[in-house]
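Participant: sequence unknown, structure follows:
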């Protein structure tokens, strides 16, 4: 037998064998009713344990492909191509072989625990319910009548909302643009997905920050891209690192989160911003600027976006209302060259025929009202209060056990363990104590880090949450 299972593959050996046998049956090498090699014989040929072959045959039996009877061996189902025997699709095979890779198992575990259990949640990157502008939305729905068109809207998004976004980004972000260069998306992540799928091809090299939220996204690997890391220090990424990656790997795109970066909370230094834009112009490297947090600046001063400084059309700008209004509203937008926006709008139309009109109407009303600026002012105050509670609690309960930099905006605090402790095992123990955080390995290459999101728990929960975390950490000392 020429075929052998691949022991370096992440897929279990028994599944590889089952799929190999199924292919042989489909190709006609094993006909209906024919006897398959005995477990002992096949195990010897493939150099695997007999129990592995047993598991493979059992997989095939469960799918109705083979029959097994003690004393007579394993046979291909006599009616495999007939109608008298119904076969269940091998859904496990479909689940494992889709082109879009699943999220990291640890990320899925955190999500499941925080959804299903009463747990103090420092893991989920969103606002707590009390920070949503719920009263405004209730008032809006009671006082105004929606009389918009409920059919398919423009692929780029509702025109009225895009006009409002033009005014909004000019006032808050100093970005000059027009409606034809804007597309409404289902949050920032859809925008990134569209960019990866439509503007890049398998084998392309891209640069992402380390650590960063993008580090955790499987969509880069699903698209067959080669990702290279840009270390983040207290002033953000270094322009010389971008140049080095370009010279070595000819990176075709750079993904940056310059303001209160997720997860470190750092702000890209103004001088570095200028240097990065100069590099982009010199080498023709597109920059994807993800800016969900700049409005949360606790001082009220909003840093210049790369897009507002861009003189050459090098930057595609992405933001959303997810982190500053409500995650469930699912409203974001991107701003870029008109040809890029046209391409991405065409792709979005293929996926969902355009964004739902009703949340666009709600977002339009809110962004164009005085209530938006009032909400942002209140949000900054409350986020700063939560950050201060977190910092005070960590200093009280953890002391010198962790090191962290206090962020001046955003919703995340990035902490490093000062002892050699596996943060994944620490998470398991923390969950047992009723608190969750994000282990650093989901977001970056360096071990021993953790992200605490202070926007998600209620203010009254923060001190108790860190107390529980300290109890879990104590078990590793």
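Facilitator: On my side now, so go ahead. Only a predicted model underlies this, so the values are computations on that prediction, with no experimental measurement involved.
Participant: contacts, neighbours, all on C-alpha from now
Facilitator: Noted.
Participant: Against residue 319, how distant is the closest residue to residue 338 other than its chain neighbours?
Facilitator: Of all residues not flanking residue 338 in the chain, residue 181 sits nearest, at 4.8 Å (Cα to Cα, 6 or more residues apart in numbering). Distance from residue 181 to residue 319, counting by Cα to Cα, to the nearest Å: 14 Å.
Participant: which residues touch the helix or strand hosting residue 288?
Facilitator: Element membership of residue 288, judged by DSSP states H and E, is strand 287-290. For strand 287-290, contacts defined as Cα atoms under 8 Å, 6 or more residues apart in numbering pick out 188, 253-258, 280, 306-307, 314-319.
Participant: Pick out whichever of residue 181 and residue 319 has more residues nearby.
Facilitator: Ranked by neighbour count (other Cα atoms under 10 Å), residue 181 and residue 319 place residue 319 first, with 23 against 19.
Participant: Helix or strand for residue 403, just tell me which one.
Facilitator: Per DSSP H and E: residue 403 is located in strand 402-404.
Participant: gap between the two ends of stretch 41-59?
Facilitator: 18 Å.
Participant: repeat for stretch 314-329
Facilitator: End-to-end distance for stretch 314-329, by Cα to Cα: 29 Å.
Participant: What residues sit buried inside that stretch?
Facilitator: 314-327, 329 (16 or more other Cα atoms under 10 Å).
Participant: Show me where the stretch 151-300 of the chain has its helices.
Facilitator: 159-173, 187-199, 219-222, 239-249, 270-283 (DSSP state H, counting those that start in this stretch).
Participant: Buried residues, the strand holding residue 403. List them.
Facilitator: For strand 402-404, a neighbour-count test (16+ other Cα under 10 Å) marks 402-403 as buried.
Participant: so after that strand, what's the next helix or strand?
Facilitator: Criterion used, DSSP H and E; the element after strand 402-404 is strand 412-417.
Participant: could you say what helices and strands that following strand packs with?
Facilitator: On a contact count with 3 or more Cα pairs under 8 Å, 6 or more residues apart in numbering; DSSP states H and E, strand 412-417 meets strand 402-404, strand 449-453.
Participant: coming back round to it: looking at the buried residues of stretch 314-329, which are in strands?
Facilitator: Counted as lying in strands by DSSP state E, out of the buried residues of stretch 314-329, are 315-320.
Participant: which pair in those spans the largest distance?
Facilitator: 315 and 320 (16.4 Å; Cα to Cα).
Participant: From the chain's centroid, how far away is the longest strand anywhere in the chain?
Facilitator: Criterion DSSP E: the longest strand present in the chain is strand 226-233. Its chain's C-alpha centre and that of strand 226-233 lie 16 Å apart, by Cα atoms, centre = their mean, to the nearest Å.
Participant: Against that first model, consider the following:
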């Protein structure tokens, strides 16, 4: 049987092609697609994917109608001295290194317990591919569309938010991170204060600082941000913008309690401020029924609503929407123009096709089951191999388990030791806008196969013995 979706099979074919290119001579013909199919027991699509990769690496010269040949080596070029660039560019942007390390692709032998995306087996790639194919056949999808995005897609996001948001209030962005950058530029000026939950999404901290904002933390717990401390922070700092994740907050998984929602809205209203609601985890609830977005309770336009599909569908679906009523909505659309004008038409067309099809609901039924299995597998592994770290209350949704480490553990050393055991984890320090009260780890419950968690946590427990 062919295994078109198995990346390991592509790697196996690619490994042979690389060996042949290394040991052969330029111009030697490589085995045909048919030969490689028979040798590796894979499909022609898998072989062609491996050949394309080898061609991109400069190892193979593909000649249509003739076959594939070992490419001539590239001519050696003099060693360049690029050291002058460090002087010319000066210090790097704040948060750049942390985000890069979080998004780095691990080795094929590592078990990844740090991913912020769902595992490939949970992604509805067949339905997405069909939607994208249909979109590509629509001539209008290739034309320049409105800067704010397709009206039908904006309307869908507005309906999902509930409350008083309408299609005209929404702007389509190429993912949640660009939407955050747009919001911080559009709603604040360099030097302004940005309040954030503590801990919070490190990408929001980085985007705020990159926009020249002074990021100030407000303590949060399992029930979300504390309204009394939020009100104090507004009064003390004069802030006019507060970023929060009311549903399954990244990294700690907290959900804003029903008893706190009205007080949080009141704190913003009293301060004449905006709440930037990042609803990134809508669709990732495992237990129970999720509360509606905070935007659904907003009367006077204090909530700026952000919803991305990247985390809940697939990393390649870089589509999000940000919405606000009144002048704030106009400011967001203006700031959006400075990014990349508009999101690609075929991607928008494929998105509205997918989210309005039966495949959308089927995906979330399967996703909930898959996350439930993975969460329980991770918690069981923690109780077996690291019982002193296992949380007493499992997260009700989201993609992460937030672990507080013993005070004497150096989390950076632990992350390094875990990497030596071929398990990738991420420390807690970058998720705090100020000093971290204790060392932490953020482990993923969605980014790895269900049967890998026991081995991954076993490797992590070995790392503990070395720090």
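Facilitator: Noted; the coordinates are in hand. A quick note: this is a predicted structure, and the numbers were derived from the prediction, not measured.
Participant: Could I get the TM-score for this pair?
Facilitator: Superposed pair, TM-score by TM-score structural alignment, normalised by the length of the second structure: 0.77. Supporting alignment: 384 aligned residues with a Cα RMSD of 2.2 Å.
Participant: ok, which stretches of the stretch 301-450 of the second structure are helices?
Facilitator: Remark: helices assigned in the stretch 301-450 of the second structure by DSSP H, counting those that start in this stretch are 327-340, 345-355, 358-385, 411-420.
Participant: Provide the aligned range in the first structure for the second one.
Facilitator: Pointing back at helix 345-355 of the second structure there. Counting by TM-score structural alignment, helix 345-355 of the second structure pairs with residues 357-367 of the first structure.
Participant: who's in contact with the most centrally placed residue in the first structure?
Facilitator: In the first structure, the residue lying closest to the centroid (Cα atoms, centre = their mean) is residue 217, at 4.4 Å. Contact partners of residue 217 of the first structure, counting by Cα under 8 Å, 6+ apart, are residue 103.
Participant: if I look at it, how far off is residue 192 of the first structure?
Facilitator: 10 Å.
Participant: contacting residues for residue 431 of the second structure?
Facilitator: The contact partners of residue 431 of the second structure, taken as Cα under 8 Å, 6+ apart, are 198-202, 205, 251.
Participant: For these, which ones persist in the first structure?
Facilitator: When you map the contacts of residue 431 of the second structure onto the first structure and apply both residues aligned by TM-score structural alignment, their matches' Cα atoms under 8 Å, the shared contacts are 198-202, 251.
Participant: which one of the residues you listed is nearest residue 103 of the second structure?
Facilitator: Closest to residue 103 of the second structure, out of all of those and judged by Cα to Cα, is residue 202, at 12.0 Å.
Participant: That closest one touches residue 428, doesn't it?
Facilitator: No. With contact defined as Cα atoms under 8 Å, residue 202 of the second structure does not count as touching residue 428 (9.8 Å).
Participant: between those two, which one's more packed in?
Facilitator: More crowded of residue 202 of the second structure and residue 428, by other Cα under 10 Å: residue 428, with 24 against 21.
Participant: What residue in the first structure is paired with the more buried one?
Facilitator: Structural correspondence for residue 428 of the second structure with respect to the first structure (TM-score structural alignment): residue 440.
Participant: wouldn't its match be in contact with residue 452 here?
Facilitator: No. Residue 440 of the first structure is beyond contact range of residue 452, at 10.1 Å (criterion: Cα under 8 Å).
Participant: Find residues that contact each of these two.
Facilitator: Counting by Cα under 8 Å, 6+ apart, nothing touches both residue 440 of the first structure and residue 452.
Participant: if I look at residue 147 of the first structure, how far off is residue 129 of the first structure?
Facilitator: 28 Å.
Participant: Tell me which of those two has more neighbours.
Facilitator: More neighbours surround residue 129 than the other of residue 147 of the first structure and residue 129, with 13 against 7 (other Cα under 10 Å).
Participant: From residue 50 of the first structure, how far off is that one?
Facilitator: Per Cα to Cα, residue 129 of the first structure is found 55 Å from residue 50 of the first structure.
Participant: next one: residue 169 of the first structure
Facilitator: Here residue 169 of the first structure is placed at a distance of 65 Å from residue 50 of the first structure (Cα to Cα).
Participant: Could you tell me how many residues sit around the counterpart of residue 409 of the second structure in the first structure?
Facilitator: Correspondence of residue 409 of the second structure to the first structure, assessed by TM-score structural alignment: residue 421. Other residues near residue 421 of the first structure come to 15 when the count uses other Cα under 10 Å.
Participant: can you pull the contacts of residue 421 of the first structure?
Facilitator: Contacts of residue 421 of the first structure by Cα under 8 Å, 6+ apart are 448, 476.
Participant: before we move on, the earlier item: tabulate the contacts of residue 431 of the second structure (a markdown table), appending distance to residue 163 of the second structure.
Facilitator: Formatted as a markdown table, those follow (distance: Cα to Cα, whole Å):
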| residue | distance to residue 163 of the second structure |
| --- | --- |
| 198 | 27 |
| 199 | 28 |
| 200 | 25 |
| 201 | 25 |
| 202 | 28 |
| 205 | 28 |
| 251 | 27 |
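Participant: Buried members of those into PyMOL, please.
Facilitator: Only the buried entries of the contacts of residue 431 of the second structure go into this PyMOL selection, using 16+ other Cα under 10 Å:
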select buried, resi 198+199+200+201+202+205+251
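Participant: State the pair within the contacts of residue 431 of the second structure that is farthest apart.
Facilitator: Top of the distance list for the contacts of residue 431 of the second structure (Cα to Cα): 205 and 251, 12.8 Å.
Participant: contacting residues for residue 408 of the first structure?
Facilitator: Going by Cα under 8 Å, 6+ apart, the list of residues near residue 408 of the first structure reads 260, 265, 297-299.
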